[in-house]
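Student: got a predicted model here, sequence first, then my questions.
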Amino acid sequence: MKKILVVLCFLLVLTACGDNGKAEESKGEGSLKDVSIVLDWTPNTNHTGIYVAKEKGYFADQGLNVEIIMPGEAGSNQLVAAGTADFGVSYQEGVTEARVQDVPIVSIAAVIQHNTSGFASPKSKGINSLKDFEGKTYGGFGAPVEKAILSSLMKKAGADFSKVDIINMGNTDFFTAVKRDVDFAWIYYGWTGVEAELRGVELNMLYLTDYSKKLDYYTPLLITNENMISNNPETVKKFMAAVSKGYNFAIDNPEKSAEILINAVPEIDAELVKASQKWLSPKYKADAEQWGVQKLEVWENYADWMYNNDLLDKKLNSKEAFTNEFLPNNEEDES
């Protein structure tokens, strides 16, 4: 699967990496080093640990001045690959696609341990199983992976994917779309599902992980580029020490961390943030030994699934796509 801008981004990496390395040089004793992280979307509870680390001074404690920037048309993967941003928020599918096309970005932490996404529909639509997708309209965002997931899961369930009508929702939100011309859509329950609860909209939710272990991938995750890892490993280590502390604070203090995000992003829906944070905080770490850790099995499972569904031109070298080496070794490393 070919992606627009990938080749351009790779060329940008060749010219930008050197500048990126220079930007990371110390600015003098007692000063903070400027680094940046680009989000994958508008601020939400997937990003809370980053805002906590900034607000509570965890980045400053590590000698870093971290700028949080919004993604442009290029997206976080492209900006990090080009060295325009030092770190970014991404997702396993995007990193996998980039890596097989030789774009040198690397995942350095899983924000959430398990995939919390799935296909949602108002209960009034009567969609209780994959078979019920037949004759219904799916509202998507135009990515090839959507059709691959729908077709593979429906085939496994003995359902006919050709009977699903697919339209692109564009910028239309889920709640408007399902009232207008869509029967079901792919959502992250931690945000849109929680919003449905607040609106009093009852949903039928078919989680991807209920149907395939291979679809239990990391989304979202944190990334950097190979140049940062090679030339500025101490900066990556300090960044991860601070951001790990931020997410651990959010795990232990959902209400306080929600307030930090609300104060940092005044235009955000405060009620939704508080409810979403309560739902999501336990899921950051879940059953892992520590926040952020990634498993080779998860990377291999999803990469194999993508390759077998013609979403990759070649197989992924999973061992090079991620690393746990910059995670704090223990709680003392975060203090």
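Tutor: Thanks, I have the structure now.
Student: going forward, measure contacts between C-alpha atoms and count neighbours the same way
Tutor: OK.
Student: could you report the distance from the residue positioned nearest the centre of the chain to Cys9?
Tutor: Per C-alpha atoms, centre = their mean, the C-alpha nearest to the average position across the chain is that of Pro220, at 1.8 Å. Separation of Pro220 from Cys9 (C-alpha to C-alpha, to the nearest Å): 21 Å.
Student: next, the one to line up against it:
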Amino acid sequence: METIRIALDWTPNTIHAGFFLAWHKGWYREAGLEIAFISPETDNYQLTPARRLSQRKVDFAIAPSESVISYNTSRRPAAITAVASILQRDTSAIVCLSNSGITRPAMLDGKTYASYNARYEDEIVRAMILNDGGTGAFNPVAISRLGIWDMLKKGEADATWVFMPWEGVEAQHNGIALNAFRMEDFGIPYGYTPLLLAHLSAIPLREAAYRSFLRITARAYTEAAAAPEETAAFLSERVGHPDFARKDFIRDSMRELAPAILNEQGRWGEMQPKVWGRFIDWLVERKLAVPRQPIESWHLFTNKLLGEHSGN
């Protein structure tokens, strides 16, 4: 058996559905693969998924486009590349409690934003506020990443960034009304998120195992997209994390997530240069990403490991 180590981007949730589905159905084992999931709960996010990957502690890491761009354009670049996009469209949003009276991004001026302290994050939020007619003068507060959502729910922050199919659906189930502001609605060509990342130096050494892993994962996500309620019921019975014991929540989360899993051709994981290019150009235009050499988006991602197996 070959072991594949995956650093999750968050506590286990429905965005990881394909991995969990393939694992619990035994598909990885049938292919001679043993999967080890590393949750940020293990060290309360002391090491980010991308950092674990850059240090070669894992085979894959789940992270947003910003992580790939940041690591490849830093003073000490790390050879990290995206090998699949877990979702085909951005399902994230900046949210605030509806009872806060904040009904548009411009009203976040002077407000407290619970930040993950990620590179580019605060500037992206600032751009959203500016694009809505505000001044961009908000107050970012960085705390423990796993406590950010609770900070908003308790009213200790005015806004934060969440995935709507997870925290958004959770809010609905808890009777918490949210106002959500999506990037695309305010002129921000945000990139793929979340992504599955690999280390370039490891790909030639383990290419057969990585291709097999991605083939099985594509099959699982394709099944999850086609049958979200059945997938939710299956995972609720088998994933040992407390969140998955809430069957109605997992069902509604999968329903919300399913339309974002596959592209228009019904394929999972594939990335388009134009999506990368738009986001990179946007960052460079605002001097947020200033590379030591010209950025070429095709150096930051590859579809080659997906082969012909990213769909049915």
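Tutor: Happy to help now that I have it. Because the structure is predicted, anything quoted here is derived from the model rather than measured.
Student: can you pull the TM-score for these?
Tutor: Counting by TM-score structural alignment, normalised by the length of the second structure, the TM-score of this superposition works out to 0.87. Behind it: 300 aligned residues with a C-alpha RMSD of 2.2 Å.
Student: follow-up on the earlier one: contact partners for the alignment partner in the second structure of the residue nearest to the centre of the first structure?
Tutor: Under the alignment (TM-score structural alignment), Pro220 of the first structure maps onto Pro194 of the second structure. By C-alpha atoms under 8 Å, 6 or more residues apart in numbering, the residues touching Pro194 of the second structure are Ile62, Ala63, Pro64, Ser65, Ser85, Ile86, Leu87.
Student: so how many other residues sit close to the last one?
Tutor: Neighbourhood size, Leu87 of the second structure [other C-alpha atoms under 10 Å]: 25.
Student: and if you look at the fifth one?
Tutor: Ser85 of the second structure has 26 neighbours, counted by other C-alpha under 10 Å.
Student: before we move on, back to that, of the contacts of Pro194 of the second structure - the most surrounded one?
Tutor: Within these, neighbour counts (other C-alpha under 10 Å) peak at Ile86, which reaches 28 neighbours.
Student: wait, isn't it in contact with Thr217?
Tutor: No. In this structure, Ile86 of the second structure is not within contact of Thr217 by C-alpha atoms under 8 Å, at 9.7 Å.
Student: any idea how far Ser212 of the second structure is from the closest residue to the match of Pro220 of the first structure other than its chain neighbours?
Tutor: Closest residue to Pro194 of the second structure apart from its sequence neighbours, by C-alpha to C-alpha, 6 or more residues apart in numbering: Pro64 at 4.7 Å. Distance of Pro64 of the second structure to Ser212 of the second structure, given as C-alpha to C-alpha: 23 Å.
Student: what secondary structure does Cys96 of the second structure sit in?
Tutor: Of the three states, Cys96 of the second structure takes strand under DSSP: H, G, I helix; E, B strand; the rest coil.
Student: now which residue in the first structure aligns to it?
Tutor: For Cys96 of the second structure, the residue aligned by TM-score structural alignment is Ser121.
Student: which residue lines up with the residue nearest to Pro194 of the second structure in the first structure?
Tutor: Per TM-score structural alignment, Pro64 of the second structure is aligned with Tyr91.
Student: for Trp282 of the second structure, same thing?
Tutor: By TM-score structural alignment, Trp282 of the second structure lines up with Trp305.
Student: any idea how far the helix or strand hosting its match is from the chain center?
Tutor: Applying DSSP states H and E as the criterion places Trp305 of the first structure in helix 296-308. Distance of helix 296-308 of the first structure from its chain centroid, counting by C-alpha atoms, centre = their mean, to the nearest Å, is 17 Å.
Student: list the buried residues of that helix.
Tutor: Of the residues in helix 296-308 of the first structure, Val298, Trp299, Glu300, Asn301, Tyr302, Ala303, Asp304, Trp305, Met306 count as buried by neighbour count, 16 or more other C-alpha atoms under 10 Å.
Student: mean per-residue distance, that helix to the second structure?
Tutor: Taken over the aligned residues, the distance from helix 296-308 of the first structure to the second structure averages 1.7 Å (mean C-alpha distance after the TM-score superposition for the first structure).
Student: residues contacting that helix, please?
Tutor: Contacts for helix 296-308 of the first structure (C-alpha under 8 Å, 6+ apart): 92, 96, 213-218, 312-316, 318-319.
Student: who's in contact with Gly307 of the second structure?
Tutor: Residues in contact with Gly307 of the second structure, defined by C-alpha under 8 Å, 6+ apart, are Arg211, Arg215.
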